[in-house]
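1. fold the stuff below for me.
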Amino acid sequence: MKKQQGKGLLALLGIGAGVFAWWKYKNLSPEKKAELHAKANEVGQKVKDTYNDVESTVKSKYDELKSGAQKGVSDIEADVNDMRH
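-> A predicted model of the protein is given here:
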């Protein structure tokens, strides 16, 4: 029962924080709103760039591992064929 009360209190705090943030935003001057939008766009671009860098690195490592595994399989197949003859 206490666990549910804690979750309910946490939900109320979250809702309260959201309403407070909305109220603060609504009362910002147009200049401050523009600054906030610019900062949000900048952070979003940084996140996107970081994601693209990580994706590129992971793909590169995956391709390296895949080609190494294929080479290993080819080497094993060649060894097996040599042993048969």
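
2. only C-alpha atoms from now on, for both contacts and neighbour counts.
-> Fine.

3. what helix or strand does the residue nearest to the spatial centre of the chain sit in?
-> The residue lying closest to the centre of the chain (Cα atoms, centre = their mean) is Tyr51, at 6.4 Å. Per DSSP states H and E: Tyr51 is located in helix 30-84.

4. one step back: so how far is Trp22 from the residue nearest to the centre of the chain?
-> Tyr51 sits 29 Å away from Trp22, going by Cα to Cα, to the nearest Å.

5. now do Gly8
-> Distance from Gly8 to Trp22, by Cα to Cα: 21 Å.

6. I'd like the structure of this one too, to check against the first:
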Amino acid sequence: MARTDQQFPLRLPPELKEKLENACKESGRSKNAEAVYRLEKSFEEREDYQIYFHLMMEVHKDQQQKIDELHKMVQLLTDKKAT
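-> Below you'll find the predicted structure:
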């Protein structure tokens, strides 16, 4: 059976190659499998970060609306008190 995965020659600095080899020993994966695993994880983490970021922006937007409402209420109370 022919492989359908694309080959991708890759140059690594010696320190990174050593880290990859150490990770392979710990995980029991081949260098290729470890590199693929770590690349996939990095993209998943980015997607998770983007989801988290959008959720936090929604929370911020909601909180800002509440703060604006409170400012309006304080202004109304201050105006009432001044009259």
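
7. TM-score for the pair, please.
-> The TM-score (TM-score structural alignment, normalised by the length of structure 2) is 0.59; 60 aligned residues with a Cα RMSD of 2.0 Å.

8. hmm, back to that, list the contacts of the residue nearest to the centre of structure 1.
-> For Tyr51 of structure 1, no residue meets the contact criterion (Cα atoms under 8 Å, 6 or more residues apart in numbering).

9. that one maps to what in structure 2?
-> For Tyr51 of structure 1, the aligned position in structure 2 is occupied by Tyr52, per TM-score structural alignment.

10. and the gap between that match and Gln63 of structure 2?
-> On the measure of Cα to Cα, Tyr52 of structure 2 and Gln63 of structure 2 end up 16 Å apart.

11. with Lys17 of structure 2 instead?
-> Separation of Lys17 of structure 2 from Gln63 of structure 2 (Cα to Cα): 47 Å.

12. before we move on, what about Leu55 of structure 2?
-> Taking Cα to Cα as the measure, Leu55 of structure 2 falls 12 Å from Gln63 of structure 2.

13. please apply the same query to Arg29 of structure 2.
-> 46 Å.

14. how many other residues sit next to Cys24 of structure 2?
-> Cys24 of structure 2: 17 surrounding residues under other Cα atoms under 10 Å.

15. so who does it touch?
-> Ser30, Lys31, Glu34.

16. now the first one: closest residue in space that isn't a chain neighbour?
-> Going back to what we said before, that points to Ser30 of structure 2. Spatial nearest neighbour of Ser30 of structure 2, chain neighbours left out: Cys24 (6.0 Å); criterion: Cα to Cα, 6 or more residues apart in numbering.
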